[in-house]
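Undergrad: Here is a sequence with its predicted model. Questions after.
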Amino acid sequence: MAHQSARAIAFAALREWRRGDRFGDAILQALLSGSALAGSDRAFATELFYGVLRNLTLLDFWIALLRSGSIDDESRDLLRLGLYQMFCLRTPSHAAVFETVELASRRSRSFVNAMLRSALRRAEELQQAADAAPLTSRTSHPGFLIERWTRTFGADATSALCEWDNQSAPVYARVNTLRTSPAEFLAHHPESEPLPSHPLFVRLTSIPAEALGRGDCYIQDPSTSAAVELLGPQPGQTVLDACAAPGGKSGFMAALMQNRGELVACDRDPARVEKLAGNLERLGVQIARVAQHDWAAQPLAEELAPRSFDRILLDAPCTNTGVLRRRVDARWRLQPNDFKRMPEEQLTILRRLVPLLKPGGALVYSTCSIEPEENEQVVSRAMAEFPFLRQDGERSVLPFRDGYDGAFAARLLHAG
């Protein structure tokens, strides 16, 4: 029965997501917060909802093989849930069918039951058809993404990237050295796995709620460290985090600065600014001034004076193509035109930030995109517009190569 409740949460999340006006993680968080599910059942509901979104095209491919006619939205969502359990999770067939059919309305119950039982009988045929299907169907990625990645990275890397995106993401945390040390954290949380290549990060097997509440750690992928480490903020400097919410990189910079100097952390959305301030307070950051600012629309505030910052981090809004396994429904929101639109938005913000950098100072431009148009090409265009900028380092993280979320960072020096 508990799993039935988990399935009901996943089904409700799919119905809400289909309306198209909210992100999947926000929908699921709201539903789970209003439920009485235990931890294991919350995890099951999450796996069902995210698993269906990750495999949407594949599940619809199987549904089309089972029935060529039209199917109402409710029945389609239930069939997706049932097929995901049967063929992806390998849930025992009697449980997958019975519990999914129980969620159906009276008018669609017999139809959903018949379709799922037909899928069981034709399981080998359906799997063989999926294995022979194009990559876009087999891995549930939009065709335009497959095409652009194949041009950029090649067919094998694209296949590996798509497989990566469909894996459940492990949970990593950065140990907050303003509160504790990696050795002390691991002593209190021996179940955490240290990462030799990222000594301030651990892989979590369970969520340490008390440690998070105290600010001892912050949930963060190791790839996010690339931009901050490349920027290298030092104690006593004046630093700007231009697009700071929810605060993971700001917290890391404050730790590297040993809470000495000044850190201005901005974001454009008031709700995100509030979350940013709360996170920095919990992390023990004492040098931050948090401000709401829209770089594309607002005039510069007094604290954003020209040539006033030693270091600037622009973690720019982007298409998120490096983190699609975490932002599960982002692939279904992307449009081909986004790869033209986003670089212009990124450059607009860069144009506002460059004049704020002191001569001799450093600016790091970063994204969680793996697209050249948003990364290397934006950096090249910025240096063409501001001849006094000189590139002084670059880091990229590719999931299929490096085993972490995708990221890009380039360090630009003000040589004027």
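TA: The structure has been received and is ready for your questions. Numbers count the residues shown, from 1 in each chain.
Undergrad: contacts, neighbours, all on C-alpha from now
TA: Fine.
Undergrad: Look at residue 64 and tell me its secondary structure.
TA: In terms of secondary structure, residue 64 is helix; the call rests on DSSP: H, G, I helix; E, B strand; the rest coil.
Undergrad: Please list all residues in contact with it.
TA: With contact set as CA atoms under 8 Å, 6 or more residues apart in numbering, residue 64 has no partners.
Undergrad: same check, this time on residue 223
TA: Residue 223 sits in contact with 397, 404-407, where contact means CA under 8 Å, 6+ apart.
Undergrad: a helix runs through residue 379, doesn't it?
TA: Yes. When the secondary structure is assigned by three-state DSSP, residue 379 falls within a helix.
Undergrad: and it, how many neighbours does it have?
TA: When neighbours are counted by other CA atoms under 10 Å, residue 379 registers 26.
Undergrad: ok, it touching residue 408?
TA: No. In this structure, residue 379 is not within contact of residue 408 by CA atoms under 8 Å, at 10.9 Å.
Undergrad: Check which helices and strands the top strand by length along the chain is in contact with.
TA: Across the chain, the longest stretch assigned as strand under DSSP state E is strand 357-367. For strand 357-367, the contact count by 3 or more CA pairs under 8 Å, 6 or more residues apart in numbering; DSSP states H and E identifies helix 225-231, strand 309-315, strand 407-414 as packing neighbours.
Undergrad: Name the surrounding residues that touch stretch 100-110.
TA: 4, 7-8, 74-75, 78, 81-82, 112-113.
Undergrad: how long is that stretch end to end?
TA: Using CA to CA, to the nearest Å, the end-to-end distance of stretch 100-110 comes to 12 Å.
Undergrad: Just checking the distance from that stretch to the centre of its chain.
TA: Mean C-alpha position of stretch 100-110 versus that of the full chain (CA atoms, centre = their mean, to the nearest Å) differs by 34 Å.
Undergrad: what's the answer for stretch 55-72, then?
TA: 28 Å.
Undergrad: List the buried residues of that stretch.
TA: Neighbour-count burial for stretch 55-72, with 16 or more other CA atoms under 10 Å as criterion, is recorded at 55-63.
Undergrad: Could you do stretch 222-239 as well?
TA: Neighbour-count burial for stretch 222-239, counted by 16+ other CA under 10 Å, picks out 222-231, 233-235, 238-239.
Undergrad: Okay, one more to line up with it:
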Amino acid sequence: MRLHRNLVFTVIDSLDSVFNEKEYADKVVQKALKKDPRWGARDRKFVAETFYEIVRWKRLYNEIAGTKDHYSRENLWKIFAVWAVLRGIDLPDWKYFGETPIRRIKGKFDELQSNRAIAQSIPDWMDELCLKELGEKKWTAELKAQNIPAAAILRTNTLRGTKKQLQDLLAKDDIITKPIKGYSCALELDERKNVFVTPAFKSGLFEMQDASSQLVAEFLEVEPGMRVVDTCAGAGGKTLHIAALMENKGSIIATDIYGGKLVELKKRAKRAGAFNITTKKIESTKTIKKLYNTADRVLIDAPCSGLGVLKRNPDSKWKLQPEFIDNIKDIQRDILSRYTKIAKVGGKVVYATCSILPSENQEQVARFLGLNPNFKLVKDKKILASESGYDGFYMALLERIE
């Protein structure tokens, strides 16, 4: 592989934005890919994949480069050199690479493999927490799986067509996909491409959504004609899936504390042809209380640590703090206590997170059930990336029995 100066500079600029300016990786890479309209697919792929790879392995590369967590421009070049050397890429005769110690880099990499937290590039506190909750064997496997880049998965919008129709239409644009066994609406891309410029996307035939995430709406056991409340709807990925499962019959109320996300949901719903959705911003506790005892189904896609989606959001490893997890558990308990009251007697609730920590998942559900004997656990599902190949998730189906 030959390194091109303008592409490498874009990667360095993007790393500076994430490591020093604390911007979010997905926003940074979106901006980076618009930098030069002359770039082809291969150029864009190099920028995105190289950037994400260095973000993912930040701690390991920092240790090898000896940059001591100081991400000056000079040190970012040293870290980039580590990435290139470990991939067998010949460094060009640029001043930034003049004194790159190639043999030392390879030797240091081998030396650090005995330290799991460094070798797998994760903060010590996170390694200790997950080890405590999951155990050595399970956490070691999960950590390795979370360092494999996430696959690109589409969810077929069955309001607009079938999975086979979508697959055939995308193939006309040279976008090859394959169905995933056990996932009714999912198609996995053979290679990442910009699917958002295709006629299929503009016509609302699909959404980008990980395979594990696609299981949540189905877990809710919705039926056409029901009244459903999606309490933490965000921009509406799961809301739209629920609408499709309900065949646009019945009603969905999508709530969130962020009005901007609900605006985006409305745009997506229009494109998807989902007409049974109304949005409601949560202004205060009264917003939720007005919905008590009204719904056949309630989805609580709770805020969480996101430790099940590190493969998708590798920068979150470096942004997340222990105190955030402690705080989010309190929020989860509060949400479970209040939002479950939206369900009618006989109604069902799904509590879901994209975390792999039992303390955010089954322990929260067990605590809730201990305090609320008018609910029972129907079933739950724990998904690990090391077992599924997709995002880590948890979902529990609860029923209000009196």
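TA: Perfect, I can see it now. These figures come from a predicted structure and were not determined experimentally.
Undergrad: what's the longest strand of the first structure aligned against in the second structure?
TA: Taken onto the second structure by TM-score structural alignment, strand 357-367 of the first structure occupies residues 343-353 there.
Undergrad: superposed on the first structure, where does that stretch end up, distance-wise?
TA: Mean deviation of stretch 343-353 of the second structure relative to the first structure after superposition (mean CA distance after the TM-score superposition for the first structure): 0.5 Å.
Undergrad: residue contacts, the spatially closest residue to residue 348 of the second structure that is not a sequence neighbour?
TA: With CA to CA, 6 or more residues apart in numbering as the measure, residue 399 is the residue that lies nearest to residue 348 of the second structure, at 4.4 Å, once sequence neighbours are left out. Taking CA under 8 Å, 6+ apart as the definition of contact, the neighbours of residue 399 of the second structure are 346-349, 375-378.
Undergrad: now with 6 Å?
TA: Residue 399 of the second structure sits next to 347-348, 375-376 when contact means CA atoms under 6 Å, 6 or more residues apart in numbering.
Undergrad: By neighbour count, which of these wins?
TA: Per-residue neighbour counts (other CA under 10 Å) across these peak at residue 348, which has 27 neighbours.
Undergrad: surely that one meets residue 299?
TA: No. Here residue 348 of the second structure lies out of contact with residue 299, judged by CA atoms under 6 Å, at a distance of 8.7 Å.
Undergrad: wait, doesn't residue 341 of the second structure sit right on residue 291?
TA: No. Shown here, residue 341 of the second structure and residue 291 do not form a contact pair, counting by CA under 6 Å, at 8.3 Å.
Undergrad: which one of those two has more residues nearby?
TA: In terms of neighbours (other CA under 10 Å), residue 341 is the more surrounded of residue 341 of the second structure and residue 291; the figures are 20 against 16.
Undergrad: Can you tell me how far the closest residue to that one other than its chain neighbours is from residue 336 of the second structure?
TA: The shortest distance from residue 341 of the second structure to any residue that is not its chain neighbour, by CA to CA, 6+ apart, is 5.3 Å, and that residue is residue 292. As defined by CA to CA, residue 292 of the second structure lies at a distance of 13 Å from residue 336 of the second structure.
Undergrad: Compare those two (neighbour count), which wins?
TA: For the pair residue 292 of the second structure and residue 336, the greater number of neighbours falls to residue 336 (18 against 15), based on other CA under 10 Å.
Undergrad: Which element, helix or strand, includes the closest residue to that one other than its chain neighbours?
TA: Excluding its sequence neighbours, the residue lying closest to residue 336 of the second structure (CA to CA, 6+ apart) is residue 368, at 7.2 Å. Assigned by DSSP states H and E, residue 368 of the second structure belongs to helix 362-371.
Undergrad: what's the mean deviation for that helix versus the first structure?
TA: Superposed on the first structure, helix 362-371 of the second structure shows a mean distance of 1.7 Å to its aligned residues (mean CA distance after the TM-score superposition for the first structure).
Undergrad: following that helix, which helix or strand comes up?
TA: Heading C-terminal from helix 362-371 of the second structure, the first helix or strand you meet, by DSSP H and E, is strand 375-383.
Undergrad: could you check the angle strand 343-353 makes with that next one?
TA: Angle, strand 375-383 of the second structure to strand 343-353, by axes from the mean of the first three to the mean of the last three CA atoms, to 10 degrees: 20 degrees.
Undergrad: what range in the first structure does strand 375-383 of the second structure sit on?
TA: The alignment of strand 375-383 of the second structure onto the first structure (TM-score structural alignment) spans residues 389-397.
Undergrad: buried residues in that stretch?
TA: In terms of neighbour count (16+ other CA under 10 Å), stretch 389-397 of the first structure has its buried residues at 389, 391, 394, 396-397.
Undergrad: ok, and what's touching it?
TA: Residues outside stretch 389-397 of the first structure that contact it (CA under 6 Å, 6+ apart): 383, 406-415.
Undergrad: Same check on stretch 284-298 of the second structure?
TA: Contacts for stretch 284-298 of the second structure (CA under 6 Å, 6+ apart): 227-230, 341-344, 347-349.
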